[in-house]
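Asker: here is a sequence with its predicted model. Questions after.
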Amino acid sequence: MDNMAFLLTTLVSFGITALLGIVMIPYLHRLKFGQTILDIGPAWHKKKQGTPTMGGIMFIIGVTIAVVTGYATLAATNPELLADIRNNLRLFAGMAMALAFAAIGFLDDYIKVVRKRNMGLTARQKYLMQLVVGVFYLTMLYLSGDVSTEITIPFFGQLKLGLLYYVLAMIIITGFANAVNLTDGIDGLASSVTFVYALTFLIIAGILRFAQTGLMACALAGGCLGFLVWNFYPAKVFMGDTGSLFFGGLVVALAFDVGVPLLLVFAGVIYWCEAFSVILQVISFKTTGRRIFKMSPIHHHFEMSGWSEIKIVTVFSIVTLAGGLLSVLAVLQM
């Protein structure tokens, strides 16, 4: 793979995202696109009321431009890349899915900021839209030649699922997109965890020689770092559902691009822990009237237990790193 193209992709994504903060954050302030903080959340979060949201637009622009720039640079030195229809289609289908999820998030955020309430789209509305996007993405994978209905179980082998593969794929796509959304709850958490996740798939892409996947991973990593310039504690801007669902789309796309979506079990350990903490909390409260956690998603449990936001971000990133190492080992033994 062309290292210069990947370095350029990372730098473009980082640079555009970080520089856009100089312009966009004051602009979002003027529009009064501020975050509404839930009354049921930690009391100290109230001081974040009014912090600009929808800042995810910054890295959406940065990542998208970086992928196009990186692809053009790589194709210029490797003309055979243009003939790689299968992986090209997977790359741009993944970007299209992430942008479509971002559009759903933007609509949700817009409703929130215009009506000045924390609830935007209903869960049903959001999920139905995500199902449509998921069907589009799987159709693009099918057209790219990915017609196998086998799924690789890391460290074990392949399992034939038949048509159930597509059911499982839809659950993974929508489930993890929403899980990434849930991870965006404290300053810098989603960006930091996703940065480590992107590095994991950059390594995996290098091992498998998937240039297009490597470009996407570099762009995502650069966008995360660029956003952390403004989003690390104390955050000057939040990504909103616009950004977190875009991240979710790219997180899913990277796993499907390398042909092993179940790597999300390891590399995406924080995402699914966040989601399951919410599910378990709801089930427990509705069936027994008791809560398992002090508050869900689970990062709020640790926050209510006295952990600082920086400590939570650090520990969760280290856990993601451990999961990433397991993912790399799983790929090496395939």
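Answerer: On my side now, so go ahead.
Asker: use CA for all of it now, contacts and neighbours both
Answerer: Noted.
Asker: pretty sure residue 63 is in a helix, no?
Answerer: Yes - assigned with DSSP: H, G, I helix; E, B strand; the rest coil, residue 63 falls within a helix.
Asker: wait, isn't it in contact with residue 217?
Answerer: No - Residue 63 lies out of contact with residue 217 (C-alpha atoms under 8 Å); the separation is 9.7 Å.
Asker: quick one: buried residues of the longest helix anywhere in the chain?
Answerer: When the chain is parsed with DSSP state H, its longest helix is helix 85-115. Of all the residues in helix 85-115, those buried under the rule 16 or more other C-alpha atoms under 10 Å are 87-113.
Asker: which elements pack onto it?
Answerer: Applying 3 or more C-alpha pairs under 8 Å, 6 or more residues apart in numbering; DSSP states H and E, one finds that helix 85-115 contacts helix 123-143, helix 211-231, helix 240-257.
Asker: how far off centre is the helix or strand residue 195 falls within?
Answerer: Taking DSSP states H and E as the criterion, residue 195 maps to helix 189-208. Counting by C-alpha atoms, centre = their mean, to the nearest Å, helix 189-208 is centred 11 Å from the centre of its parent chain.
Asker: related to what we said a few turns ago, now tabulate the helices and strands packed on helix 85-115 in CSV and tack on mean neighbour count and distance to residue 320.
Answerer: Converted to CSV, the helices and strands packed on helix 85-115 look like this (neighbours: other C-alpha atoms under 10 Å; distance: least, C-alpha to C-alpha, whole Å):
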stretch, mean neighbour count, distance to residue 320
helix 123-143, 16, 25
helix 211-231, 28, 14
helix 240-257, 27, 13
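Asker: ok, which of these comes nearest residue 332?
Answerer: Closest to residue 332 of those, according to C-alpha to C-alpha: helix 240-257, at 15.2 Å.
Asker: just how off-centre is that closest one within its chain?
Answerer: So, by C-alpha atoms, centre = their mean, the centroid of helix 240-257 is 3 Å from its chain's centroid.
Asker: put this next to the first one:
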Amino acid sequence: MRLILIAAAVSLLLSMVGTPLAIRIFARRGYGQNIREEGPSGHYDKKGTPTMGGTVIVIASLCGYFTAHLVSMVSFDSDPPTASGLLVLFLMTGLAVVGFIDDFIKIYKQRSLGLRSGAKALGQLIVGAVFAALVIRFPNAYALTPAETRLSFLRDFGPSIGIIGFTLWVLFFIVGFSNAVNLTDGLDGLATGATCLVLAAYVLIGNWQLRNSCTSVGFGPNCYWVRDPLDLAVVAAAVLGACLGFLWWNAPPAKIFMGDTGSLALGGVIAGLAFTTRTQLLLVILGGLFAIITMSVIIQVGFFKLTGRRVFRMAPLQHHFELSGWAETTIVVRFWLIAALCVAAGLVLFYVEWMPK
């Protein structure tokens, strides 16, 4: 628990202090947001707001995680970083690099589109493929690897889908959730707040799996075969602290945007946590808001191609309500409530499944 608290506190402090510094640096260099002409007219006032704030989230998260482990090792508690934690952080950082390139091109060329969709997807696939190749390696003393080549909901289930099938599943999941958070990042604080709720759930899940790990409580029917549950909770806490500190400045009216640097990174970290905690399909419930917003885009595009008509005034879904006259803060708070309900439903399922039969 001390590791979790140190990681969260350090990343929160660094993010709170570092974000206004980043705002001044980015504003001085002209790293401002460009607004799509076809977007809601109310967004034009946001043009020039500093972007690429996701760099602060990533740096603060990494500092919080490694500081917590450094303090632990200095105090002789012997809690070094683990393969599971490092791989999730690698996934977050790798996708942040892809997002940073995308953001920088937007700024450099002064347009609302950065990397071409193919180049952006290729970057996500490369990072995801490396993660998929490494996450089934590094067995510990109990022959547990950070992830298994099986599907999981609340635990692993069913037969192995093979290395190729697992790699494709990882790529689909990582690209899907990193883009889902990216689509959600359309209003001030919306994606940051929703991600905070999912990360808080993973702090609880990792801590619960630690307390009920098969390697610590014995091989009972309800124990969890997870390689490094404590370190995964530390990762989630570090990123949660960084997001909370950033949200202070990103809440409406936002002083800075996370950009693709942040949204791709956050989508990657929650996808990585899902694989390493064996809760891949549970993430669809925990991150229900991201799934709903992504589905709104799929429905809008599919229906328009079939009929030439639109289901929503504009997609993603949050912009439909903007054009319907809802205030931005109203949409953000209500969507946070939806995200909270999804997280609550996911945690209830997680606990009910564990309860002794």
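Answerer: In hand now; what should we look at? Because the structure is predicted, anything quoted here is derived from the model rather than measured.
Asker: quick revisit: got the buried residues for the helix holding residue 195 of the first structure?
Answerer: For helix 189-208 of the first structure, by 16+ other C-alpha under 10 Å, it's 189-205.
Asker: got the contact list for the nearest residue to residue 157 of the first structure once chain neighbours are set aside?
Answerer: Residue nearest to residue 157 of the first structure in three dimensions, not counting chain neighbours: residue 334, with 7.8 Å by C-alpha to C-alpha, 6 or more residues apart in numbering. Residue 334 of the first structure sits next to 154-155, 157 when contact means C-alpha atoms under 8 Å, 6 or more residues apart in numbering.
Asker: distance of residue 334 of the first structure from residue 153 of the first structure?
Answerer: 10 Å (C-alpha to C-alpha, to the nearest Å).
Asker: overlap of the contact sets of those two?
Answerer: Residues touching both residue 334 of the first structure and residue 153 by C-alpha under 8 Å, 6+ apart: none at all.
Asker: I'd assumed residue 147 of the first structure was in a helix, is it?
Answerer: No - assessed with three-state DSSP, residue 147 of the first structure is coil; it does not lie in a helix.
Asker: ok and the longest helix of the first structure relative to helix 123-143, angle-wise?
Answerer: 170 degrees (axes from the mean of the first three to the mean of the last three C-alpha atoms, to 10 degrees).
Asker: residue 210 of the first structure - how many residues pack around it?
Answerer: 16 (other C-alpha atoms under 10 Å).
Asker: with adjacent residues omitted, what lies nearest to it?
Answerer: In space, residue 210 of the first structure is closest to residue 258, 7.4 Å off (C-alpha to C-alpha, 6+ apart).
Asker: what residues are up against the aligned residue in the first structure for residue 248 of the second structure?
Answerer: When the first structure is aligned by TM-score structural alignment, the residue opposite residue 248 of the second structure is residue 229. With contact set as C-alpha under 8 Å, 6+ apart, residue 229 of the first structure has these partners: residue 18.
Asker: against residue 139 of the first structure, how distant is residue 229 of the first structure?
Answerer: Counting by C-alpha to C-alpha, the gap from residue 229 of the first structure to residue 139 of the first structure is 37 Å.
Asker: same deal with residue 257 of the first structure?
Answerer: The separation that residue 257 of the first structure has from residue 139 of the first structure, given C-alpha to C-alpha, amounts to 14 Å.
Asker: and for residue 10 of the first structure?
Answerer: With C-alpha to C-alpha as the criterion, residue 10 of the first structure and residue 139 of the first structure are 29 Å apart.
Asker: what of residue 39 of the first structure?
Answerer: 41 Å.
Asker: how about the nearest residue to residue 49 of the second structure, chain neighbours excluded?
Answerer: Nearest one to residue 49 of the second structure, counting by C-alpha to C-alpha, 6+ apart, is residue 32 at 4.9 Å.
Asker: could you find the counterpart of that neighbour in the first structure?
Answerer: That one, residue 32 of the second structure, aligns with residue 34 by TM-score structural alignment.
Asker: so its match sits against residue 48, correct?
Answerer: No - between residue 34 of the first structure and residue 48 there is no contact under C-alpha under 8 Å: 9.1 Å.
Asker: compare neighbour counts for these two and give me the winner.
Answerer: Counted by other C-alpha under 10 Å, residue 34 of the first structure and residue 48 do not tie: residue 34 has more neighbours, with 24 against 17.
Asker: so what's the more buried one up against?
Answerer: Residue 34 of the first structure touches 28, 49-53, 113, counting by C-alpha under 8 Å, 6+ apart.
Asker: buried members of the residues you listed into PyMOL, please.
Answerer: To isolate the buried members of those in PyMOL, using 16+ other C-alpha under 10 Å:
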select buried, resi 28+50+51+52+53+113
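Asker: and the contacts of residue 34 of the first structure, which two are furthest apart?
Answerer: Longest span within the contacts of residue 34 of the first structure, C-alpha to C-alpha: 28 and 49, 13.8 Å.
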